[in-house]
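A.B. asks: what shape does this take:
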Amino acid sequence: MAAGRHKWQRHITLVALILSIGVVLSALFIPLFSQGENLAGRTIQGVEFVGLRNVTADELYPLIYSRIGEPLQPENFNNDLKALFGTGYFGNVEMRLRPNANETVDVVFIVEELPRISDIEFLGADELPLQEVKSVLGFVQGDVYSPQKVKEGVALIKARYREDGFFFAEVWYRTGELDPETNQLQITYIIDEGDDIPISRINILGTRHLDAEDILDILEQKEVGFFDEGKFQESLFEEDKLKILAYAKSSGYVDAEIDPRATGYEIRWRNPEKPEDGRVVIITYKLVEGDIRFFGGYSVEHNPNAMNLELNPPEREIDGPEDLSPIYKPETLLGSLEFIDADIGEVFDERRYFQDRGFMQEMYSREGYVYAQIRPEFVNFELTEESLNRFESCLAMESPAGEDDSRCKKHAEYLNLTALREYLEDNPEAEGNVLRHIHFTVSENNLAYIENIILKGMEKTQEYVIRRELLIKEGQLFNSALVNRSREKLINLGYFKEVNLQMRPGSSDEQMNLIMEVKEQPTGTISIGGGYGTQSGFSIFTEVGDRNLNGTGQRLSGRLEYGPLRRAVSIDWTEPWFYEACQDSTGWFWRNKLKDINNAPDLTTLEKIADTFQNNYSEIGKVMKSYVVEAESVGPARRLDFVKARIRVLIDDYVAKEYECYRQYPRPWSLRLGA
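C.D. replies: Next up is the predicted model:
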């Protein structure tokens, strides 16, 4: 009995100990939702994250709603947990409250991090650049490990190989062991690239008037032959579809289509009786030409409800189209295009049409009207004596009777009937041809200023290296010519293989955001060679360099030469923008402004130039405008020169400072050391 009592006493003691520990732990970490209301209103003294491996507390703290020094609010608990789960970093997140003796509370998040990818390895990738294979994956080194994304990578890699003609490529993957210290693992893709497949034949079907041989000449892919490798690539197969369409449309067949049911490629044995000879590809394109169209002329009108406000202020009375003041008059626009009335009757080349439409858009963009819209309306008609007579009679109608007559009168107003009749008289064989006339309606809309220039895609290059090359600045009037020239300058640096531009609306109708997205390319170089000289004898050399050192735009190169009679080492360093800190504008800003002012032909142009001064220089623009207004009191003979002289005095100090900056600091600045 005594032994039994001792045994039960030991059990009771053990249970009491466990309960005591539980009480202590419950005092330290109170269950979140059961006791949170009791601690509501207490000041949060600290926020802790327990269980972090690859993420820092500094990254997570800005995401949560419970802040140090603020009262504890239970309604934030769910938001905190959602924010942490929303990062995708964690498999589990728990939240605990720890009350303190000083009537404050600590918020503790206990997390379980998901594994990270330490490295991505590719075995067997020989035919394609490794970077291209990596780029198709939906994840990179350092990302959270997702079994689904890793599995999807197999299909993505195989698809990339198919684009280059490797139809029999196979891909597998394996995941490494999870490192308990770092919570990371390695992903390895094993690639069997297989063989590429040659093109044995390309068939062009459906051509009634176009020459199939001419189409074959423009294709990117060729049949295998003595001079052509003829390797099939799926991506080029799709590109060649577009080339065939573009060729047909530029030849006047504007309604041409590629028949998808009869277009494709087939992989077959070169010789079914000899599989060892391998497979080949036979490509077939089926073109539906449609009917040919000929050029019937251009016409232009301005939308009276979307005119520029600079020359057409709201208070100005406008009774008809003749009272409108467009940036470009219709005859100015038409005179700048590639297609003109003298080309009436020629084959309608859609490529030339798109160039003309784009050029009109470019003309307005250069003046800052990036929101201008050029809307085309197509009028197709048969060129006959009867149709011309019909248009002339419609044109003479004062009150068209019905919808058909109204449409006929509208189209007749578009057409140059005199030029059409002269063409038909000179070319009677053209009777019956279907002509296409394009009527452009121009909505000028308002000026646009650059609110933000957003740079994206840099992995190595520093942002300031790009910004200093730009010929446009935030706050300036948008100018497409300067934007395109800025893009060319960035490409010419040699740091980027692509520079893509996008325009997005800004915070108001007069603001727009310019997005520049770059794709970097390798800038390092290495070369090894040898030479022979009658005095120096044989020598070998190696040279390494980087034209974008650490993303700063600096150029660094080193050369080592070694031989029995000549040994040399040299280091070159170049800073192409040594003086950049001394200027607060892009390029010769003030000198160019002065040049524009001196060349301005009238007061209206000076007023437009004043509008380009924004942000730090907006006051200068306002003063310039006031000079233009005050000029009304000056005699007409010297009015323009008088305003220009006043403006030159206004900006002379800025011009002088800019010139002094450029004079003192040469560009570029180089240093060479050698021995």
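
A.B. asks: drop to CA atoms for contacts and neighbour counts, all remaining ones
C.D. replies: Fine.

A.B. asks: could you pull out the helices in the stretch 251-400 of the chain for me?
C.D. replies: Under the criterion DSSP state H, counting those that start in this stretch, the stretch 251-400 of the chain contains helices at 330-335, 350-366, 385-395.

A.B. asks: of all those helices, which lies closest to residue 295?
C.D. replies: helix 350-366 (9.7 Å; CA to CA).

A.B. asks: what separation do you get for residue 216 and residue 628?
C.D. replies: From residue 216 across to residue 628, the span is 62 Å (CA to CA, to the nearest Å).

A.B. asks: compare those two and say which is more crowded by neighbours.
C.D. replies: Ranked by neighbour count (other CA atoms under 10 Å), residue 216 and residue 628 place residue 628 first, with 21 against 17.

A.B. asks: strands of the stretch 101-250 of the chain, start to end?
C.D. replies: 104-113, 116-123, 170-175, 184-192, 199-205 (DSSP state E, counting those that start in this stretch).

A.B. asks: for the longest one, name the packing helices and strands.
C.D. replies: Okay, so that is strand 104-113. Judged by 3 or more CA pairs under 8 Å, 6 or more residues apart in numbering; DSSP states H and E, strand 104-113 is in contact with strand 43-50, strand 90-99.

A.B. asks: adding distance to residue 453, write these out as CSV.
C.D. replies: Shown next, in CSV, are the helices and strands packed on strand 104-113 (distance: least, CA to CA, whole Å):
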stretch, distance to residue 453
strand 43-50, 37
strand 90-99, 35
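
A.B. asks: Proceed likewise with the subsequent sequence, for comparison:
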Amino acid sequence: MLKKKIVGFILFLFVLNCFAQEPEGWYNGKPVLEIKFKGLQNIEASELDEIFKSYKKKTFSDDLYWEILQKIYALDYFTDIVPKAIPADEKYNSVFLEFIVKEKPAVKDIVFIGNSNIKKSDLLSAINIKKGDIFNEINVKNAERALKDFYIEKGFTKAEIASNTSEDKEKNSIKVEFSVKEGKVSVINKILFEGNSKFPEKALKKVLVSKEAWLLQKGLFREDALQADKSAIKLFYGEHGYIDAHVETIKRDIDSTSDPQKDQITLTYVIMEGEQFTYAGIDFQGNYIFSSEELGEKFKLKKGDIFNLKKFEIGFGDVANLYYENGYTGNYIDKKENRNTSTKEVSYTVLIIERERSHIENIIIKGNTKTKDKVILRELLLKEGDVFSKTKIMNSFRNLANLRYFSTVLPDVLPGSEPDLVDVIINVEEQSTAGIQFGITFSGVSDTNAFPMSVFAQWEEKNLFGTGRELSVNLNAASDTQSLTLGFTENWFLGKPISVGFDFSVAHKTLNTYQDLMYPFNNIPDPHLTMDEFNANPSLSDAFKMKYDRLEFGFGMNSGYRWFPKFAVITLRGGVNFGIVKKFL
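C.D. replies: Presented below is the predicted three-dimensional model:
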């Protein structure tokens, strides 16, 4: 980090020297019209434009330049960066910032050697390196660990992963090669228990993460599952009052000879059960905001009941959530066990140190390169300065997920600048919000001269320019029918959760109808003179059918309002449509 800052400072001095070649200080206070990058090979200019577009039209200053430079270095895309300021006009009223860069090598190809049991596509999905990415050695090491974990998850506990890279300097690219030694797959052949007198093996096996191989159950062995098994057994016994019960050890017997493709493992869980305890109640110390009766209601246990560790932990969590939900995020809450070994009773004392209610100091958004901050902020049920509420935070993230702009929405809460302040961090990962559909349909037609094919195309953008607006275009075309529909929706009208939408459509149809030149004197399809003649031979009139065109114009408006109660998002929507039809020969 220090090295980067030193290099950045040297470049900062260099850029000042570049600026000095023009009239001294001409760029200060001038708007930045554009930020350009020269020397790009593998990185798309559009990607950088999206990242740095927020700086356009801002007034140039040393702070602004330093912020841009730090952001460029944070990308970790380049080995060399040469900055340059260019007057945007002859009068030096605005400035272009240009960065001449040298890219780090890009990943040209990813190769796996030795993977006979797992497909390449599955291995690629397990790592974060993709073809075309800028090469980063740390990412390769992380990929090694990810592949190792992936193999362990698949039961290959002895798998070994190594990486090697080869560089093509002419193409500025790197080939990444992963060598895999898979080894045998480890399978759980049998699960046994020792020391269990209170519960049968069948009941204990149900709570385990590890499972025996049987029929459709693969029984893959995973080292991390053993710790989960220990916790599951402890909790199971704890639900029945055995608060000292635990797994002392898990013995492993490995058979590597019976099957050349598998290591067959027998697991033996050695359990110490202890004595069964009953529940003797709970008391609270240090609580003034909420009464002991109100806090005690969170525990669904009664005195004299067989102690249930799971119910007690849920109740303890509910006490903490009660404070947390009402904005008391800085409280200290702990529990003390009181055990009477002679009567086999256990009670608890909950110790509480109450502090001031927390308010939201900052709401910080991370990960959005397209979606504007205001689009995210307006979906939140809290704003800076409000009392913190866990429920409102979670419902806010529900609203963000419902937008379908993001593949991932993760909340985080960090301490603020004062003990009673917190920062809410919103981490998002954007996904594509545009949709394109295209199709061709073949079908029969009533008109023998019509071509029996129609095409349709639809384009929809749910987050237009990152503003949260929606725009759609629908096109249908056949030999006798053509239509075009345009739609637009503003989802937050005047800063309120009011949606206002408009759609406009135009359609052309070529139609046929019976001709009657004698109308209104003789209202019978030509060439017939009476209805009896027509009923006797109606197909004769088909030869005299008249072809005409119909042009339809449609305009629609719709509006809706959204409410955000705790349990759901409720929307009330309505609209009106108008149409004009013109027929002509």
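
A.B. asks: quick one: secondary structure of the residue nearest the centre of structure 1?
C.D. replies: For structure 1, the residue nearest the mean C-alpha position is residue 500 (3.5 Å; CA atoms, centre = their mean). Assigned with DSSP: H, G, I helix; E, B strand; the rest coil, residue 500 of structure 1 falls in the strand class.

A.B. asks: measure how buried the spatially closest residue to it that is not a sequence neighbour is and give me the count.
C.D. replies: Excluding the flanking residues, the one nearest residue 500 of structure 1 by CA to CA, 6 or more residues apart in numbering is residue 517, at 5.2 Å. Around residue 517 of structure 1 there are 16 other residues, counting by other CA under 10 Å.

A.B. asks: what sits against the closest residue to residue 184 of structure 1 other than its chain neighbours?
C.D. replies: Nearest residue to residue 184 of structure 1, sequence neighbours excluded (CA to CA, 6+ apart): residue 116, at 4.6 Å. Shown in contact with residue 116 of structure 1 (CA atoms under 8 Å, 6 or more residues apart in numbering): 54, 142, 143, 144, 145, 183, 184, 185.

A.B. asks: are any of those residues buried, and if so which?
C.D. replies: The neighbour-count criterion (16 or more other CA atoms under 10 Å) marks 143, 144, 145, 183, 184, 185 among the contacts of residue 116 of structure 1 as buried.

A.B. asks: where's the third one relative to residue 119 of structure 1, distance?
C.D. replies: Distance, residue 145 of structure 1 to residue 119 of structure 1, by CA to CA: 11 Å.

A.B. asks: tell me, how many residues neighbour the aligned partner of residue 360 of structure 1 in structure 2?
C.D. replies: Using TM-score structural alignment, the partner of residue 360 of structure 1 in structure 2 is residue 319. By other CA under 10 Å, 21 other residues sit near residue 319 of structure 2.

A.B. asks: cool, residue 572 of structure 2 as well?
C.D. replies: 11.

A.B. asks: so who does it touch?
C.D. replies: Residue 572 of structure 2 touches 560, 561, 562, counting by CA under 8 Å, 6+ apart.

A.B. asks: same question for residue 51 of structure 1.
C.D. replies: By CA under 8 Å, 6+ apart, the neighbours of residue 51 of structure 1 are 110, 111, 112, 113.

A.B. asks: quick one: which of these is nearest residue 49 of structure 1?
C.D. replies: Using CA to CA, residue 110 comes nearest to residue 49 of structure 1 of those, at 6.1 Å.

A.B. asks: test my guess that that closest one contacts residue 90.
C.D. replies: No: assessed by CA atoms under 8 Å, residue 110 of structure 1 is found out of contact with residue 90, at 10.2 Å.

A.B. asks: re earlier: need the counterpart of the residue nearest to residue 184 of structure 1 in structure 2.
C.D. replies: Matched by TM-score structural alignment, residue 116 of structure 1 corresponds to residue 105 in structure 2.

A.B. asks: about what we covered before: make JSON lines out of the strands of the stretch 101-250 of structure 1 and add distance to residue 413 of structure 1.
C.D. replies: Shown next, in JSON lines, are the strands of the stretch 101-250 of structure 1 (distance: least, CA to CA, whole Å):
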{"stretch": "strand 104-113", "distance to residue 413 of structure 1": "72"}
{"stretch": "strand 116-123", "distance to residue 413 of structure 1": "66"}
{"stretch": "strand 170-175", "distance to residue 413 of structure 1": "64"}
{"stretch": "strand 184-192", "distance to residue 413 of structure 1": "66"}
{"stretch": "strand 199-205", "distance to residue 413 of structure 1": "41"}
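
A.B. asks: nearest to residue 254 of structure 1, of the ones you listed?
C.D. replies: So among those, strand 199-205 is nearest, using CA to CA, at 17.9 Å.

A.B. asks: state the span of structure 2 onto which the closest one is aligned.
C.D. replies: Strand 199-205 of structure 1 maps onto residues 188-194 of structure 2, going by TM-score structural alignment.

A.B. asks: please, which helix or strand holds the equivalent of residue 452 of structure 1 over in structure 2?
C.D. replies: The pairwise alignment with structure 2 assigns residue 452 of structure 1 to residue 362, based on TM-score structural alignment. Using DSSP states H and E, residue 362 of structure 2 falls within strand 359-366.

A.B. asks: now do that strand: distance to the chain's middle.
C.D. replies: From the chain centre to the centre of strand 359-366 of structure 2 is a distance of 20 Å (CA atoms, centre = their mean, to the nearest Å).

A.B. asks: and the helices in structure 2?
C.D. replies: Using DSSP state H, the helices of structure 2 run over residues 2-19, 45-52, 62-75, 120-126, 137-153, 201-207, 223-238, 292-296, 309-325, 373-377, 390-403, 531-536.

A.B. asks: ok, residues contacting the fourth one?
C.D. replies: Right, the one you point to is helix 120-126 of structure 2. Looking at what lies outside helix 120-126 of structure 2 - CA under 8 Å, 6+ apart - the contacts are 112, 130, 143, 146, 147, 150.
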